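>>> fold the following and give me the result.
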Amino acid sequence: MATRQLDSRTVTALVAEATAAPSMHNAQPWRFRLLPDEDLLLLYADLRRAMHRTDPGHRALHIGCGAALFNLRVAAVHAGFTPEAGLLPDPADPLLLAAVHLVEPATNDDDLRRLHPAVSKRHTSRHPFSEREIPEDVRAALRAAAAREGAELLFPGRWHTETVLELVRDAEGRETLDPVSREDLIRWVRLGPEADVATDGVPEYAFGPHRRDGRAPQRDFAGRRPVAGRDAEDFEHDPQLALLSTRGDTPADWLRAGQALERVLLEATSAGLATSLTSHPLESPDLRLLARDPVSGSGHVQMVLRLGYGPGGIASPRRPVREVLDIA
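Take a look at the predicted model:
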């Protein structure tokens, strides 16, 4: 049993670190509720921040919340607690995604504890990476990180990578031709003065440079809208991609995928890698099916990662904790 009751200051710090997680278009689709008498922190989905056009089944929403849950686990261990997390604890309430019982003392989970510095250092990088190859021992560590959370991380071979890049281009073309599919993107892009005060979404200062050459799967958040002072740069011709997959494709699997994703991202950050994500080819069911491993033909791809050596990216804005945390 816990030996000290959770106070608002402690919980505020934990939630602040949890919400440093990535989410689709930085929508931050989560809410937290503390039950102090039970030492219980509840994680809810916030459907007001869902992508109703491009994520109608809320798969990406669950992945983002799963990433926040993993950050919470890391923060809790760092703060001296053992986080006992249960996924989807109430079948009657599908918006309740996880219940985390915070118990003292902390477990000797050195793997979680050593990832804590990376929580504040991890940022999505939309900049060019070098062509330097990621060493096999680093790849093995990233695969192991995904496996610890019940997922699989695959580094596709050259022709599989070509397939994924083609799927990204196909998705980009569909988005250009279909104004309805751009509604979610437009909703969460922050341009001009709005970017300076934004607490969510993708502000123009985090767009990265415009791609002049190269084949990196990079969503251009600016679209056709001009952004003052934005440079054009060459991106890598041979991007190093990784596909994160799960055996199943249920809400519980999506939450596991989110936790695996964040563990991989923090492990990569700790190893000195820059990271970015793309869900472009996964937003259409037919393209998503083609992204899976052509050899095994099994599993469900949940995210495409771009990894490499380069600038670490700029921190995207976050909502104040008071907006996402309710203390009963």
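
>>> CA only for contacts and neighbour counts going forward, please
Noted.

>>> what about stretch 40-57, start to end distance?
End-to-end distance for stretch 40-57: 28 Å, by C-alpha to C-alpha, to the nearest Å.

>>> what does it contact?
For stretch 40-57, contacts defined as C-alpha atoms under 8 Å, 6 or more residues apart in numbering pick out 27-35, 58, 61-62, 65, 69, 95-102, 180-181, 183-184, 283-284.

>>> are any of these buried, and which?
Among the contacts of stretch 40-57, those buried by neighbour count (16 or more other C-alpha atoms under 10 Å) are 27-34, 58, 61-62, 65, 69, 95-102, 181, 184, 283.

>>> now the second one, please; I'll put the structures next to each other:
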Amino acid sequence: MAGMTSTGYTTALLETAVAAAIRAPSLHNSQPWRFRLRDGGIEVLVERDRPLPVAGHGDLGDWAAHLACGAAVFNLRLALAAEGVPPRVRLFPNPDDPDVVARLEPDRPRPATPAELELLAAVPRRRSSRLPFFPEPVPGEIRWRLVEAARAEGGWLDLVVGTAAVDAFGELARGANRVLERDPRYRAEIAAWTRHGPAPDGVPARAGGPVAEPHDLLPQRPFGDRTRAPGRDFEAEPLVAVVGAAGDTAVDRLTAGQALQRVLLTATGAGLAASMLSQPIEVAAARERLRTALSRFGSPQMVLRVGYGQPAWPTPRRPAAEVIDMAVRSG
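A predicted model of the protein is given here:
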């Protein structure tokens, strides 16, 4: 079977799979992952020298890195399935090495399913859109598919529906954003990850949305300096979706990352645009208010803004070769 030896995956297949994995989303496009071939399996590691000490850490531990690595694991799964060698996934396979967050080992060979191929085709087209969306509503059938996408990965997705509910969420999100922006370290972190020239990571200023206005319903990160026409509003009633997991452990966050990526790829395949709105997750009090408002026992892990919109600017990625470590063998 191509891509496999009698002892597991090959280096060539690792490179193919990682090319898809690095297209996963990460907070501020920080790309906190590394990959390696070990004893025939592909391991995903958190890269500790790419931290987000304010937005991605704080009271949440390695929340942002685990969510991003979970999304990368989902892309790896799709790429390996497309080669006919789908993996079994073990999360945190070595208690003595918490930096290894996942290990993918060859499962029984089989052809990829049409759904897997459709999701993989969406990987290079998925981008975060920080621009206003069109007023056209997302149809109920597509909303159901997004909910089912999260459920298929062991997560959940709740839609914030109705003017009153969306307004209440907007108030919560703006309040969380004000808390964050009062911290000079947070503002410095945003500036540090904003790119005004060529770079392999971070958010290009041109990919940022228009500068936020006081009357906007939802907050925007200040990645760019683009102004909008006078009197021009952001969309008044966006579709807001909350992705969560059963709990709030590191395993739950990796699970939520895989669910998040399946939701995003499902949205992309349906012709939708999406962006992530994590301020209510980053502030503990806001996160708890959001959980209570949703009547969930599980933990919210990410908020999405979803709708129809114009194509978004792509964000750069480090080359796959830069995030692949040399193959190692135990013993």
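
>>> what about the buried ones among the contacts of stretch 40-57 of the first structure, which are in strands?
Judged by DSSP state E, those include Trp30, Arg31, Phe32, Arg33, Leu34, Leu96, Leu97, Ala98, Ala99, Val100, His101, Leu102 as members of strands.

>>> tell me the counterpart of Glu152 of the first structure in the second structure.
Under the alignment defined by TM-score structural alignment, Glu152 of the first structure corresponds to Trp156 in the second structure.

>>> what segments of the second structure are helices?
Assigned by DSSP state H, the helices in the second structure fall at 11-21, 63-82, 114-122, 140-152, 163-181, 184-193, 250-269, 279-282, 284-294.

>>> hmm, Asp253 and Gly66 of the first structure touching each other?
No: applying C-alpha atoms under 8 Å, one finds Gly66 of the first structure not in contact with Asp253, separated by 9.6 Å.

>>> hmm, back to that, right, so of the helices of the second structure, which gets closest to Ala2 of the second structure?
helix 11-21 (8.4 Å; C-alpha to C-alpha).

>>> tell me, that closest one lands on which residues of the first structure?
With TM-score structural alignment applied, helix 11-21 of the second structure matches the range 8-18 in the first structure.

>>> by how much does the matching stretch deviate from the second structure on average?
Stretch 8-18 of the first structure differs from its equivalent in the second structure by a mean of 1.7 Å after superposition (mean C-alpha distance after the TM-score superposition for the first structure).

>>> name the residues of that stretch that come out as buried.
For stretch 8-18 of the first structure, the neighbour count (16+ other C-alpha under 10 Å) marks Val11, Thr12, Leu14, Val15, Ala16, Glu17, Ala18 as buried.

>>> contact partners of it?
So stretch 8-18 of the first structure is contacted by 32, 34, 67-72, 75-76, 119-120, 321, 325, 327 (C-alpha under 8 Å, 6+ apart).

>>> over to stretch 245-255 of the second structure?
Under the contact criterion C-alpha under 8 Å, 6+ apart, stretch 245-255 of the second structure has outside partners 62-63, 66-71, 91-92, 153-156, 256, 297-301.

>>> neighbours around Pro91 of the first structure, how many?
Pro91 of the first structure: 9 surrounding residues under other C-alpha atoms under 10 Å.

>>> report the contact partners of the counterpart of it in the second structure.
Residue correspondence to the second structure (TM-score structural alignment): Pro91 of the first structure is matched to Pro95. Shown in contact with Pro95 of the second structure (C-alpha under 8 Å, 6+ apart): no residues.

>>> kindly report the same for Thr3 of the first structure.
Going by C-alpha under 8 Å, 6+ apart, Thr3 of the first structure touches Val103, Glu104.

>>> any idea how far Ile190 of the second structure is from Ala199 of the second structure?
Taken as C-alpha to C-alpha, the span from Ala199 of the second structure to Ile190 of the second structure is 15 Å.

>>> okay, the two: which has more neighbours?
When neighbours are counted by other C-alpha under 10 Å, Ala199 of the second structure and Ile190 differ, and Ile190 comes out ahead with 19 against 14.

>>> out of everything not next to it in sequence, what's closest to Val164 of the first structure?
Nearest residue to Val164 of the first structure, sequence neighbours excluded (C-alpha to C-alpha, 6 or more residues apart in numbering): Ala291, at 5.9 Å.

>>> just to revisit the earlier point, wait, which of the ones in strands among the buried ones among the contacts of stretch 40-57 of the first structure is closest to Asp234 of the first structure?
Distances from these to Asp234 of the first structure were compared by C-alpha to C-alpha; the smallest belongs to Trp30, at 35.7 Å.
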